[in-house]
Structure formats: structure tokens, C-alpha cells
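>>> missing the sequence, but the structure's below:
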């Protein structure tokens, strides 16, 4: 960071500090003058007992002033249980230059630390981003590999599906042929039964005819014998 940038930051911090101190001024906040250590007494005269010495830059709130405006009763901002009297001329409405510079340096150090932290976070973010991009590329490659595998599986599964369809058609045809065959078997059985009955009737008729023929032949022979016997 250049000196010009540091000066700019210091000025901005001073403005911010002044803006922050504005609400405090509503409470009549004052500060011990620069390069001074002043006594805080129990009363408004130098004859009163000294309670403590206030360092330069000490923030105090003025509660009241003496009639001649030379003394002010104050309370410490950082310890409201401590009140006392000090000379009004030794107080000023703004922090001392040394105190302001100290605060600005502290703010500047905090900003530098924050900038360093932000740089580290940026480096980490870039690293994470690069890792995510690499992971995304790997996922895209895996996705493409899966698509290729799926395409191969679909291509290889088409033939079994076709064969399965053909088998199903053959099963249906076989079922129809079996039905036809069963029908033919039943019809053949019926015809065979009819043939058996027909041949049985024919055999019976032949037997009856043979019997009748035998009787006729016997009768004829008997008559011939009788006729031959009558001739003698």
C-alpha cells in the first residue's frame, strides 16, 4: 500500500471518527487537552481534594459548569461512578490529535489485516473454484461415458428383444397348431369310432348272412336227399 493510499485511508477514518463522535457531542462529551495531565477534584476550587489525574485524551461528559464557566463537573465515560471538577479551559470538544492519530493507526492496521484476510479468502476461493471446475469436468466426462454405455446397452439389447418377440410369435403359432392338432385328433377319433362301428355292423351282417346262407344250403341239401330217397 502506497503512502498516498495510507493518507487517503487516514482521512476517511478521521471523517468516520468525527461522524461517530457527533452523537456523543449531544451528551456534551469533551476530552482532556493534548499533552496534559489534569487533576479532577471534589469541588470547583483548587483547594478541594484531588480525586485522580486525567490523562490526555480522556473522554468525559460535562454535567454542569460553575457560574463563572471556569470549572466543570464531569463524569468519566469509561467509569460513570467517578465524578469530579476540572478546569473548563483544559477540555476540548474533540479528541486530541495524538489520540486521533493513534485511533487512525489502529484502524489502518485493522484495515490492512482485513485486506490480508480478504486476499487469503480470495486465494482460497480461487482454489475452491478451480477444484469445482475440475470436478465439473470429471462429472461431465462420467456423464458422457454413461451415455455411451447406455447407447451400447440399448444397441446390444435390441437383438434379444427381437428374438424374444419372435419367440412369442412362435409360441402363439405353436399354440394355434396344437389347438388344430387336438381338433384333428378329436375328429380322427370320432371317425375311427364311426369306422369301428361300421365295420362291426358289416361283420355282424356278414355273420348273419353266412348263418342264413348256411341254413339255406342245409335246407337245400336236405330237400335233395328227400327227393332222392323218394325215387327209390
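That came through fine. What you see is a predicted model; the values in this text were computed from it and never measured.

>>> C-alpha from now on. contacts and neighbour counts both.
OK.

>>> tell me the contacts of residue 108?
6, 9-10 (CA atoms under 8 Å, 6 or more residues apart in numbering).

>>> most neighbours, which of these?
Greatest neighbour count in the contacts of residue 108, by other CA atoms under 10 Å, goes to residue 10: 19 neighbours.

>>> what's the helix or strand that contains that one packed up against?
Secondary structure from DSSP states H and E places residue 10 in helix 3-25. On a contact count with 3 or more CA pairs under 8 Å, 6 or more residues apart in numbering; DSSP states H and E, helix 3-25 meets helix 97-231.

>>> one more time with 10 Å, if that's ok
Helices and strands in packing contact with helix 3-25 are listed as strand 29-32, helix 97-231; criterion 3 or more CA pairs under 10 Å, 6 or more residues apart in numbering; DSSP states H and E.

>>> comparison target, given below:
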């Protein structure tokens, strides 16, 4: 009966860890494993930081947890050193994989940013070229407009001068006609012979 009980307990110890959640020794150098929940109990070994353990029970008053380590040893360690977070050794591969993924995503984002920047630079260069052409065309139009305005002013001045000349000619012609008429009026009586009066008083 005693052997049967011992075999049953051994089976429970071997099977129970697989059904329980995984725990770890926190990232200290190592922690001692005692035969009971306290430093007054015999040290039966040590557990390195980051090693997987299986929690069997906890003594909250003593602050110790009964565990089975990866080598199958059963003992008690301080509860402060037991954590549900994997140690650095366990997390390092996952962290390296995550770092690699982030670097790859960053490189891809940088490539996309460079491509977009290149496209923006090319687009900006084309727009600057178009603006330069428009500015040159606008400058030519302004130059032609100034020349046309100067030509219009010159033509208007010429027209005004011609009007003045024409008006002066009309005044001159009018004066000449008036003077000629006056002169003709003065000369005409002398050109027409007068009839001599008869001495008897009859015309």
C-alpha cells in the first residue's frame, strides 16, 4: 500500500506540471531552492534565472512558492523570484524576430518615402519649369503691350498734329478767301467803268 501511494504521488508530480501554466524564475543570477518554505530549511540546490518552473503551491505567510524545476527537482523558492513573464533568454529570440520585422517595415517605409520624395521633386521641377515658361511668356506679352501702347501714343500724337495742321490750313485758306474777297470787293468798283452823266442832267 505504501509503495502504491508513493507511485501515485510520483505520477501526480510528473503529470501535474504539464497541466499547469508555465512560470519562470525572474532575471536574477540564480535563487536557492529550499526543502521547505523558508531559509531555515535545507538548501537542496539553485535555479538559474529564466529557467522554466512549475508552481505546485504557495505559502503566502512565508513568502515562498513550491516548484518543480526543469530538472525535475521539487523545492521551495522565494515568491518574489517567481514570475509569469519569460526570462530574457526565452524572450530574446522573439525580441530579435520582432526587431527584424520592425527594421524590415522601417526599411520598406523609407523606400516608399524616398520614392514619394523623388516623385514630388520631379513634379516640383516640372512645375517650376512651367512657371518659368509662363513668366517668360508673360514678360514677352508685357513687352509687346508696352511697345503697342507706345505706338498708339505716337499715332495719337501724329493724328493730333495732323488735325492741327489741317485746322491751320483751313484757317489759312479761309483767311486767304476772305482776304481775296475783300480785295476783290475793293478792286471791282475800279474795274467797272462808270457811266458818264449827261450835262443836261439826264443820264
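Right, received. Where do you want to start? Since this is a predicted model, take the numbers as computed values, not measurements.

>>> TM-score for this pair?
Once superposed, chain against chain, the TM-score is 0.56 (TM-score structural alignment, normalised by the length of the second structure); 146 aligned residues with a CA RMSD of 3.9 Å.

>>> about what we covered before: can you list the contacts of residue 108 of the first structure in CSV and add distance to residue 230 of the first structure?
What follows is these, written out as CSV (distance: CA to CA, whole Å):
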residue, distance to residue 230 of the first structure
6, 179
9, 177
10, 180
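
>>> looking at these, which is nearest residue 214 of the first structure?
residue 9 (152.8 Å; CA to CA).

>>> I'd like to know how many residues surround residue 45 of the second structure.
Neighbours of residue 45 of the second structure (other CA under 10 Å): 13.

>>> buried ones in the helix holding residue 10 of the first structure?
Within helix 3-25 of the first structure, the residues scored as buried using 16 or more other CA atoms under 10 Å are 9-10, 13-14.

>>> now render the residues you listed as a markdown table, adding distance to residue 165 of the first structure.
A markdown table is the format used below for these (distance: CA to CA, whole Å):
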| residue | distance to residue 165 of the first structure |
| --- | --- |
| 9 | 82 |
| 10 | 86 |
| 13 | 84 |
| 14 | 88 |
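
>>> out of the residues you listed, which is nearest to residue 193 of the first structure?
Distance to residue 193 of the first structure, by CA to CA, is smallest for residue 9 among the buried residues of helix 3-25 of the first structure, at 122.1 Å.

>>> counterpart of residue 159 of the first structure over in the second structure?
Here residue 159 of the first structure is matched to residue 133 in the second structure, going by TM-score structural alignment.

>>> contacting residues around its match?
The contact partners of residue 133 of the second structure, taken as CA atoms under 10 Å, 6 or more residues apart in numbering, are 127, 139.

>>> any idea how far residue 165 of the second structure is from it?
47 Å (CA to CA, to the nearest Å).

>>> remind me what the lengthiest strand in the second structure packs against, helices and strands.
Determined from DSSP state E, the single longest strand within the second structure is strand 52-59. Packing partners of strand 52-59 of the second structure (3+ CA pairs under 10 Å, 6+ apart): helix 2-19, strand 22-25, strand 64-69, strand 74-78, strand 82-83.

>>> what is the equivalent residue in the first structure for residue 53 of the second structure?
With TM-score structural alignment as the criterion, residue 53 of the second structure matches nothing.

>>> what's around residue 53 of the second structure, how many residues?
Neighbour tally, residue 53 of the second structure, other CA under 10 Å: 25.

>>> thank you kindly, that will do.
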